[in-house]
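Undergrad: Have a look at this fold, sequence not included:
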C-alpha cells in the first residue's frame, strides 16, 4: 500500500514540475505586438515595484523588461557604465506624476529639487508635458526641468546628493 502512495506522490510531483516548466516556457514566448509587463523587484535597489505603482519605471532593453521602483533608481542604473542597458533601450515607460499613467520616458520632462520625494528620496519627477512640469516646479519649489536626453551621470550625481 505504501508503494502505491509513493508512486502517486512521484507522479504528482512530476506533473507539477512539468506544469511549471510549461508555464515558464509560455511566459518566455512573447508576441512583438503585445509585451506582457511583469513588475518585479527593482533592478537597482531590490524594493518591490508593486509597492510603488505611482513611481514605477519599466525599461525594455535587449528584448528584456527591467523594472525599477522609481525614476531615481532607473537613472542611477542607466548611469552605471558597467551594464549595456542605456545603449540598448527599446522602450522606456515612466509614471506621470499628475495622471499616474505610464508615459514614454524618453520624451518625458523631469523636475528635480522639489519638495516631493519618491520612495527612494530625492527624485527626477516625470511629466508628459513641459507645461505640467513647469506648473509642478512652481507649485513644489522645483529646481530644474530636464529632458531625458539631458540627463547623464553627472546630472544624476549632482541632483541626487
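TA: Structure's in. What do you need? Keep in mind that what you see is a predicted model, and the values were worked out from it rather than measured.

Undergrad: CA atoms for contacts and neighbours, from now on please.
TA: Noted.

Undergrad: Longest strand in this protein, please.
TA: In the chain, with assignment by DSSP state E, the single longest strand is strand 89-95.

Undergrad: so after it, what's the next helix or strand?
TA: strand 102-104 (DSSP states H and E).

Undergrad: Only the buried residues of that next one, if you could.
TA: 102-104 (16 or more other CA atoms under 10 Å).

Undergrad: can you count the residues close to the residue nearest to residue 54 when sequence neighbours are not counted?
TA: Closest residue in space to residue 54, ignoring its immediate chain neighbours: residue 100 at 5.6 Å, by CA to CA, 6 or more residues apart in numbering. Using other CA atoms under 10 Å, residue 100 is surrounded by 15 other residues.

Undergrad: and what of residue 131?
TA: 11.

Undergrad: That one sits in which helix or strand?
TA: Per DSSP H and E: residue 131 is located in helix 130-139.

Undergrad: tell me which strands and helices that helix is in contact with?
TA: With contacts taken as 3 or more CA pairs under 8 Å, 6 or more residues apart in numbering; DSSP states H and E, helix 130-139 sits against strand 109-112, strand 144-147.

Undergrad: Can I get those in a markdown table including distance to residue 24 and mean neighbour count?
TA: Shown next, in a markdown table, are the helices and strands packed on helix 130-139 (distance: least, CA to CA, whole Å; neighbours: other CA atoms under 10 Å):
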| stretch | distance to residue 24 | mean neighbour count |
| --- | --- | --- |
| strand 109-112 | 37 | 25 |
| strand 144-147 | 38 | 17 |
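
Undergrad: One more to weigh against that first structure:
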C-alpha cells in the first residue's frame, strides 16, 4: 500500500513539474538599460561622430545579443528601424526626452523608451542631419514644443518613411507638399 501511495505521489510530482516547465506562461526578460553616448561614438546609419551635434539622439539594442546601435538623430534611428529587414525585429529603442534636456547637448539621463514617446515631425528645430523628430515622454510636452516650433505631433506607430523624407531640405513639411 505504501508503494501505491509513493507511485501516486511521484506521478503527481511529475505532472506538477511538467506543468511548471511547459512554457505556457510568458517568460519575461529584463529590458536592457540605455547606454551612454561616448566621445567618438559613430552613427550606425551615416557614420558621423555623434558627439557635439544638437537634437535628440537614438539607440537600438537587440534583444538577443544586446548589440547597441547608436544614431546621431532620431531621424536616422527611424530611417534604420523602418527598413523592411528591421521593422519586425525585437529591439529596445531609446530616445532623448527633449522636455528634460537641452537641445544643443542632450543629457543621457533623459533617455526614454522610444516606442512610448511622442514625436514632433516637421518643426523648425534641426538635429545632426538637419530635420529631425523631436522626442518627448508626454504628449503635452510634444504639443508645447509644436506650438513654439511648428510641426505635427505623432506617436511612434504613426511615423513612416514619408515623415523622414518630407521637409528634408528645409525642415518644414509644409514646404514640400506643393512639389
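TA: Noted; the coordinates are in hand. Predicted model only: the values in this text are computed from it and were never measured.

Undergrad: right, and the residue nearest to residue 54 of structure 1 touches residue 57 too?
TA: No - Residue 100 of structure 1 lies out of contact with residue 57 (CA atoms under 8 Å); the separation is 11.5 Å.

Undergrad: Just tell me the aligned range of the strand or helix carrying residue 175 of structure 2 in structure 1.
TA: Taking DSSP H and E as the criterion, residue 175 of structure 2 maps to helix 173-176. Alignment note (TM-score structural alignment): helix 173-176 of structure 2 is unmatched in structure 1.

Undergrad: how about that helix: buried residues?
TA: For helix 173-176 of structure 2, by 16+ other CA under 10 Å, it's residue 173.

Undergrad: Now residue 3 of structure 1: which helix or strand?
TA: With DSSP H and E as criterion, residue 3 of structure 1 is part of helix 2-28.

Undergrad: I figured residue 137 of structure 2 hits residue 117, correct?
TA: Yes - between residue 137 of structure 2 and residue 117 there is a contact under CA under 8 Å: 4.9 Å.

Undergrad: Tell me which residues are up against stretch 57-75 of structure 2.
TA: 31-32, 34-35, 37, 41-45, 48-51, 53, 55-56, 76-77, 90-96, 106, 127-129, 131-135, 164 (CA atoms under 8 Å, 6 or more residues apart in numbering).

Undergrad: how far is it from where the chain is centred?
TA: 8 Å (CA atoms, centre = their mean, to the nearest Å).

Undergrad: what does stretch 80-87 of structure 2 give?
TA: The answer for stretch 80-87 of structure 2 is 12 Å, by CA atoms, centre = their mean.

Undergrad: Same question for stretch 34-45 of structure 2.
TA: A distance of 14 Å separates the centroid of the chain from that of stretch 34-45 of structure 2, by CA atoms, centre = their mean.

Undergrad: Could you pull out the buried residues of it?
TA: Using 16+ other CA under 10 Å as the test for burial, stretch 34-45 of structure 2 gives 34-35, 37, 41-44.

Undergrad: Could I get those residues in CSV, plus columns for secondary structure and distance to residue 16 of structure 2?
TA: Below are those laid out as CSV (DSSP: H, G, I helix; E, B strand; the rest coil; distance: CA to CA, whole Å):
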residue, secondary structure, distance to residue 16 of structure 2
34, coil, 39
35, coil, 41
37, coil, 48
41, coil, 51
42, strand, 51
43, coil, 50
44, coil, 48
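
Undergrad: Closest one of these to residue 160 of structure 2?
TA: Residue 160 of structure 2 lies nearest to residue 44 out of these, by CA to CA, at 19.3 Å.
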